[in-house]
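**Student:** Fold the following, please.
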Amino acid sequence: MQAAYDDTFSVLSHPSLDQAGGGRSTITKASNKDVSIESADLLRGSKTLEIRHNGSLYLLRTTKLGKLILTK
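**Tutor:** Down below sits the predicted model:
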């Protein structure tokens, strides 16, 4: 297993996303297969995020209790 390291990548631009971070996010990569990213980096201050995957649209939402819900 490789040692963990930090990498920076561009995140999607969306009107609902807070652009204070300049559209950049830091991820931690433990190996070639494992990637970890903070939910706050994905949501960028918004309560919802649209995710397109294999031609389908999903909605990632945060609840009042701070949990995440992914729906199609």
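
**Student:** Please count neighbours and contacts with C-alpha atoms only from this point.
**Tutor:** Will do.

**Student:** Look at the residue nearest the centre of the chain and tell me its secondary structure.
**Tutor:** Most central in the chain under CA atoms, centre = their mean is residue 42, positioned 2.7 Å from the mean C-alpha point. What DSSP: H, G, I helix; E, B strand; the rest coil gives for residue 42 is helix.

**Student:** and for comparison, fold this next one:
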Amino acid sequence: MTSDGASQRQPQPAASRPAPRSEPGRPPVDSATLLQGGRCVEIRHNGEVYRLQATRLGKLILTK
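**Tutor:** Alright, predicted model coming up:
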């Protein structure tokens, strides 16, 4: 709490935040479809190249 009695809001951990929604009517794309059997795919977006990687633990990492 602060000295005036108001509590400060802490950012929520990523696991407790709601997932962003895709456009209505568009189903989610399966990661296997994007990765096409590999562990990494490059994605071009607005002239920049990003890498989507699958980890050994089954998580996804997106880097610029």
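
**Student:** From residue 58 of structure 1, how far off is the residue nearest to the centre of structure 1?
**Tutor:** When CA to CA, to the nearest Å is the yardstick, residue 42 of structure 1 and residue 58 of structure 1 sit 14 Å from each other.

**Student:** Relative to residue 30 of structure 1, how far out is the residue nearest to the centre of structure 1?
**Tutor:** For residue 42 of structure 1, the distance to residue 30 of structure 1 under the criterion CA to CA works out to 19 Å.

**Student:** The alignment partner in structure 2 of residue 63 of structure 1: neighbour count?
**Tutor:** In structure 2, the residue matched to residue 63 of structure 1 (TM-score structural alignment) is residue 55. For residue 55 of structure 2, the tally of surrounding residues (other CA atoms under 10 Å) stands at 11.

**Student:** Next: residue 36 of structure 2.
**Tutor:** Burial of residue 36 of structure 2 is recorded as 10 neighbouring residues (other CA under 10 Å).

**Student:** Likewise for residue 46 of structure 1?
**Tutor:** Using other CA under 10 Å, residue 46 of structure 1 has 13 neighbouring residues.

**Student:** And it? What does it align with in structure 2?
**Tutor:** Residue 46 of structure 1 maps onto residue 38 in structure 2 when the alignment is built from TM-score structural alignment.

**Student:** roughly how far apart are its match and residue 25 of structure 2?
**Tutor:** Distance from residue 38 of structure 2 to residue 25 of structure 2, counting by CA to CA: 28 Å.
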